[in-house]
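Student: Just the structure for this:
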Amino acid sequence: MSESIVGAIFIICLVIGITVGYFIGYVEIGSSIGLGLGLISLLFWRKKNRYR
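Tutor: Just a heads-up that it's a prediction; the model follows:
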């Protein structure tokens, strides 16, 4: 269950980044920002669950 939540958050961050990049005209920058946000949220989720 928690892995599916992390995957959904990762995909949502990536889609938001690509959408913002499409509207500002730089899809590559938006997708890299979305990918970065997704990876950061994944790392925070794993750190939080490690200390339970």
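
Student: Going by C-alpha atoms from here, please, whenever you check contacts or count neighbours.
Tutor: OK.

Student: Report the spatially closest residue to the residue positioned nearest the centre of the chain, excluding sequence-adjacent ones.
Tutor: Centroid check for the chain by C-alpha atoms, centre = their mean gives residue 38 as the closest residue, at 1.9 Å. Residue nearest to residue 38 in three dimensions, not counting chain neighbours: residue 10, with 4.3 Å by C-alpha to C-alpha, 6 or more residues apart in numbering.

Student: what's around the one you found, how many residues?
Tutor: Neighbourhood size, residue 10 [other C-alpha atoms under 10 Å]: 20.

Student: one more to line up against the first:
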Amino acid sequence: MLKRKKVKPITLRDVTIIDDGKLRKAITAASLGNAMEWFDFGVYGFVAYALGKVF
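Tutor: Down below sits the predicted model:
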């Protein structure tokens, strides 16, 4: 039988404080990347539909 190891709860001292500028930059980059992926998916869907109608 497996025994569970007791784990202490996380505290505020366990959390790393991140620079606000770096956090904002990371969120902006992730948002722009996500927007580009959705744009790419939309263009692919439109082109696939258009080519499907042509051929």
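
Student: Map residue 41 of structure 2 across to structure 1 for me.
Tutor: Under the alignment (TM-score structural alignment), residue 41 of structure 2 pairs with residue 48 in structure 1.

Student: cool, and residue 30 of structure 2?
Tutor: Aligned against structure 1 - with TM-score structural alignment as the criterion - residue 30 of structure 2 pairs with residue 37.

Student: looking at it, residue 32 of structure 1 is touching residue 15, isn't it?
Tutor: No - at 10.7 Å, residue 32 of structure 1 does not count as touching residue 15 under the criterion of C-alpha atoms under 8 Å.

Student: Next, the mean deviation of the helix or strand where the match of residue 30 of structure 2 lies compared to structure 2.
Tutor: Under the criterion of DSSP states H and E, residue 37 of structure 1 resides in helix 27-50. Following the fit onto structure 2, the mean deviation recorded for helix 27-50 of structure 1 is 0.2 Å by mean C-alpha distance after the TM-score superposition for structure 1.

Student: Residues contacting that helix, please?
Tutor: 6, 9-22 (C-alpha atoms under 8 Å, 6 or more residues apart in numbering).

Student: Could you give me the buried positions within it?
Tutor: Using 16 or more other C-alpha atoms under 10 Å as the test for burial, helix 27-50 of structure 1 gives 27, 29-31, 33-39, 41-42.

Student: Nice, that's everything, thank you.
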